[in-house]
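[1] sequence plus predicted model, see below.
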Amino acid sequence: MTQRKIIHIDLDCFFAAVEMRDNPKLGDQPIAVGGSVSSRGVIAACNYPARTFGVRSAMPTAQALKLCPHLLLVPGRMQAYKEASQQVMAILKRYSDIVEPLSLDEAYLDVTGSALCQGSATRIAEAIRHTIKTETGLTASAGVAPNKFLAKIASDERKPDGLFVICPHQVPDFVARLPVQKIPGIGPKTASRLQELGVHYCQDVFKVPLARLIRQFGAYSQTLLERCQGLDQRPVSAERVRKSVGVEQTYAQDKCSLQDCEAELPALLSTLQQRLERHRASSLVHKVAVKLKFHDFQQTTVEQQVQTADLASIRSLLVTAWQRGEGRPVRLIGLQAGLAEQDHKQLMLEL
């Protein structure tokens, strides 16, 4: 079986980097792309000088300004980010026919069997990084590994503007010492549950009886065991199937009652249905979910199997989510429709 060669490219602090490139006057001062305090915005991206103060993406803007009072807030320019992303993705396609974009600022490439750069995935990754910097003025970090999981992990090892390679013979030792929270998909809650079982590094998971893992994590146990061995059979796919469509709204004033939240549902549902129509996915809906983020930034999500996204189903889920919040004011409401797979139609993710 041919050993795969996978590259993960991740543009460094992408939104902020585009702003710094387009406005050299910003220099090296801490900047963040995000909403103003008055609009209760959150940080979409920040540069590395801002990160030294503890500012992070998805952080409330007010909190970011407390950590870094001289933080410069820059309004987002999505069209500029899309154009930069399209330029980068076009560069990636020069190096492989198999490119899988994950978002505006990252993608996988499969270069197995490529004749470029004498067939060296490492040299291809270096060439890509150099081309991106030369043609766009942006920097990218890259990870090279035998599979997608490890390539993504590797691209974080030398950020920013770096390259890290995991050769096949290095996989066992590298994964054994890998903290489990670095596995994509393992969030704080799952990491905490693993730590309660004594699992801090990937090698620790094999000390836990399989039956106990299954009780704790169900079907995810299989994926967990595979990742902790450095295994990942997922192919790099040039066509990605959309799995869900969603909409959410952060409100300038908290919604302090269930009735206030219910009043927002028709507008949110209308937007969701428009997005489903745009993706020709209305007939594929098999699950709906309601997310509430409370005034203290804690959040909960309730979901249900359905055949259509209708107001009655969504209202019922909202009631359950509201009850979980025990009457706490709500700052954000989100709706999401899960989509079933379709054999005859590929729903492409838009950049």
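    Arrived safely. Keep in mind the model is a prediction, meaning the values are calculated, not measured.
[2] contacts, neighbours, all on C-alpha from now
    Fine.
[3] check which element follows the longest helix along the chain along the chain.
    Ranked by residue count, the top helix of the chain under DSSP state H comes out as helix 258-278. Downstream of helix 258-278, the first helix or strand assigned by DSSP states H and E is strand 285-294.
[4] and stretch 305-323, which residues are buried?
    The neighbour-count check on stretch 305-323 (16 or more other CA atoms under 10 Å) flags 309, 313-315, 317-319, 321-322 as buried.
[5] sec struct for the spatially closest residue to Glu262 that is not a sequence neighbour, please.
    Among residues not flanking Glu262 along the chain, Arg315 sits closest, at 6.8 Å (CA to CA, 6 or more residues apart in numbering). State at Arg315, reduced to three classes by DSSP: H, G, I helix; E, B strand; the rest coil: helix.
[6] pretty sure Arg315 contacts Cys261?
    No - counting by CA atoms under 8 Å, Arg315 stays clear of Cys261, with 9.4 Å between them.
[7] pasting the second one now:
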Amino acid sequence: MGSFRKIIHVDMDAFFASVEQLDNPDLRGKPVAVGGNEVRGVVAAASYEAREYGVRSAMSGKMAALKCPHLIFVKPRFERYKEVSNQIREIFFEYTDLVEPLSLDEAFLDVTENKFGNPSASLLAQEIRDKIKATTGLNASAGISYNKFLAKTASDINKPNGQAVILPKEAEAFLEKMPIEKFFGIGAVTAEKMKKLGIHQGKDLKEYSLQFLTKRFGKSGLHFFNIVRGIHNSEVQPHRERKSLSAESTFENDLLNQDELVSALKKIFQELVRRMERTKIQGRTVTLKIKYKDFSLQTRSKSFEQFPNQDKIWETVIELLNQTPLTMAVRLFGIGVSNLNILEDRALYGKQLWLDFEE
């Protein structure tokens, strides 16, 4: 790639579901959903067998069960996923110190200068995937290119259990053919806005000036202008600062009774305390997250000059709960702390901030 950087994006295939199938042979070859159930909750991950029926992560358990009546729901085991994730992370560090985790199951690696002196990023990606398979029994896919956006795009091309390369000379032609909703940073709402303008593929987006895109899409306009031309200069950042620590739970039944609400919050608070003690993390801002039965979301926060102790955090949670009367039943609570006492080199797991837990 000449003077270009060599970036690998490694993405585990159906990670949570694959770990469950690995640990429980009875689940192999069957449609599995991690998280939620037939009545409540949200699917955190779906096996490839479940995806064939249209089951996807972030889908309600109820909808998933309708799409796949013989879907097997299993409870998430985040400690186990973290354990496997750490094994995979160690493999990455055998090749380069420039590792940027995005979540438990994916990361960017800058292998321009690597510990084996191997000039082929493709061969390194294959080696890494083989080592992950040998060590954990799980499949990974990989994308290779000269920037993070294209590497992440490439990792989807031959999923599952495959890899693809987008070379600098191929990038613009590849992006011109790519559906607009596949571009990083273009979500469903933005994609719909673009389609109304006649923008369906990269080549359509390329026809619009920076001035037009900035006027129509604000600061994101520059990002859209650049990525369709294969320009994405963000470096692999090995130290990611954790922004918050939290715990949340979706209830079997919607709650409105004050005693039930407080009891539910107490269990979530106890889980948060366990996580704070384990990670030695403290935070000066306490946040209560409330999702109502109509799926509307509200957050209430309070900040302190000093790090509040456990008693003060609990007192604040109750204060936030009672700040404004609840007019609708609650389906989910979350409690989090932010403005943390940790530095970048103590970063843990990237963007995965709100984790469900099972009682």
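    That came through, no problem. Please read these numbers as outputs of a predicted model, since none were measured by experiment.
[8] got a TM-score for the pair?
    The TM-score (TM-score structural alignment, normalised by the length of structure 1) is 0.80; 338 aligned residues with a CA RMSD of 3.6 Å.
[9] helices and strands around the longest helix of structure 1, which ones?
    In terms of contacts (3 or more CA pairs under 8 Å, 6 or more residues apart in numbering; DSSP states H and E), helix 258-278 of structure 1 is packed against strand 244-255, helix 311-324, strand 330-339.
[10] for it, buried residues please.
    So for helix 258-278 of structure 1, counting by 16+ other CA under 10 Å, buried means 258, 261-262, 265, 268-269, 271-273, 275-276.
[11] including distance to Asp296 of structure 1, could the helices and strands packed on helix 258-278 of structure 1 go into TSV?
    TSV is the format used below for these (distance: least, CA to CA, whole Å):
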stretch	distance to Asp296 of structure 1
strand 244-255	11
helix 311-324	14
strand 330-339	9
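[12] quick one: closest of these to Asn23 of structure 1.
    Closest approach to Asn23 of structure 1 among these (CA to CA): strand 244-255, 29.1 Å.
[13] on contacts alone, who are the packing partners of the closest one?
    Counting by 3+ CA pairs under 8 Å, 6+ apart, strand 244-255 of structure 1 packs on helix 258-278, strand 330-339.
[14] what's the mean distance for the last one versus structure 2?
    Which is strand 330-339 of structure 1. Its match in structure 2 and strand 330-339 of structure 1 itself, once the structures are fitted together, sit a mean 4.5 Å apart by mean CA distance after the TM-score superposition for structure 1.
[15] is it possible to get CSV of the helices and strands packed on strand 244-255 of structure 1 that adds distance to Ile9 of structure 1?
    Compiled in CSV, these are given as follows (distance: least, CA to CA, whole Å):
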stretch, distance to Ile9 of structure 1
helix 258-278, 29
strand 330-339, 28
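[16] looking at the ones you listed, which is closest to Val208 of structure 1?
    Set against Val208 of structure 1 and scored by CA to CA, those come closest in strand 330-339, at 33.0 Å.
[17] what about Gln87 of structure 2, how many neighbours?
    14 (other CA atoms under 10 Å).
[18] you'd agree it is in a helix?
    Yes - under three-state DSSP, Gln87 of structure 2 falls within a helix.
[19] that one: what's it in contact with?
    By CA atoms under 8 Å, 6 or more residues apart in numbering, Gln87 of structure 2 lies in contact with 135-136.
[20] try Leu197 of structure 2
    Going by CA under 8 Å, 6+ apart, the list of residues near Leu197 of structure 2 is empty.
[21] apply 10 Å and report the result again.
    Residues near Leu197 of structure 2 by CA atoms under 10 Å, 6 or more residues apart in numbering: 191, 204-205.
[22] scan those and report the most crowded one.
    Neighbour max across the contacts of Leu197 of structure 2 (other CA under 10 Å) = Leu205, 22 neighbours.
[23] which secondary structure state is assigned to the nearest residue to it once chain neighbours are set aside?
    Residue nearest to Leu205 of structure 2 in three dimensions, not counting chain neighbours: Ile199, with 5.6 Å by CA to CA, 6+ apart. Following three-state DSSP, Ile199 of structure 2 is assigned to coil.
[24] what do we get in structure 1 for Ile199 of structure 2?
    Correspondence of Ile199 of structure 2 to structure 1, assessed by TM-score structural alignment: Val199.
[25] now for Glu350 of structure 1, how many residues are close by?
    Glu350 of structure 1, neighbours per other CA under 10 Å, totals 10.
[26] Lys148 of structure 2 too?
    Count around Lys148 of structure 2 with other CA under 10 Å applied: 25.
[27] tell me how far it lies from Val42 of structure 2.
    For Lys148 of structure 2, the distance to Val42 of structure 2 equals 29 Å [CA to CA, to the nearest Å].
[28] before we move on, back to that, out of the helices and strands packed on strand 244-255 of structure 1, which comes closest to Gly119 of structure 1?
    strand 330-339 (38.8 Å).
[29] which strands and helices lie in contact with that closest one?
    strand 244-255, helix 258-278, strand 285-294, strand 299-305, helix 311-324 (3 or more CA pairs under 10 Å, 6 or more residues apart in numbering; DSSP states H and E).
[30] adding distance to Ser36 of structure 1, write these out as a markdown table.
    Supplementary listing: those in a markdown table, determined by distance: least, CA to CA, whole Å:
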| stretch | distance to Ser36 of structure 1 |
| --- | --- |
| strand 244-255 | 11 |
| helix 258-278 | 23 |
| strand 285-294 | 19 |
| strand 299-305 | 22 |
| helix 311-324 | 27 |
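[31] all helices for structure 1, in order.
    With DSSP H, the ranges of helices along structure 1 come out as 14-22, 48-51, 61-67, 78-95, 121-136, 148-155, 171-176, 188-196, 210-217, 220-227, 258-278, 311-324.
[32] looking at those helices, which is buried most?
    helix 148-155 (a mean of 24; mean count of other CA atoms under 10 Å).
[33] that helix against structure 2, how far on average?
    So helix 148-155 of structure 1 averages 0.9 Å relative to structure 2 (mean CA distance after the TM-score superposition for structure 1).
[34] next one: the residue nearest to Glu262 of structure 1 from Ile9 of structure 1, what distance?
    From Arg315 of structure 1 to Ile9 of structure 1 the distance is 41 Å (CA to CA).
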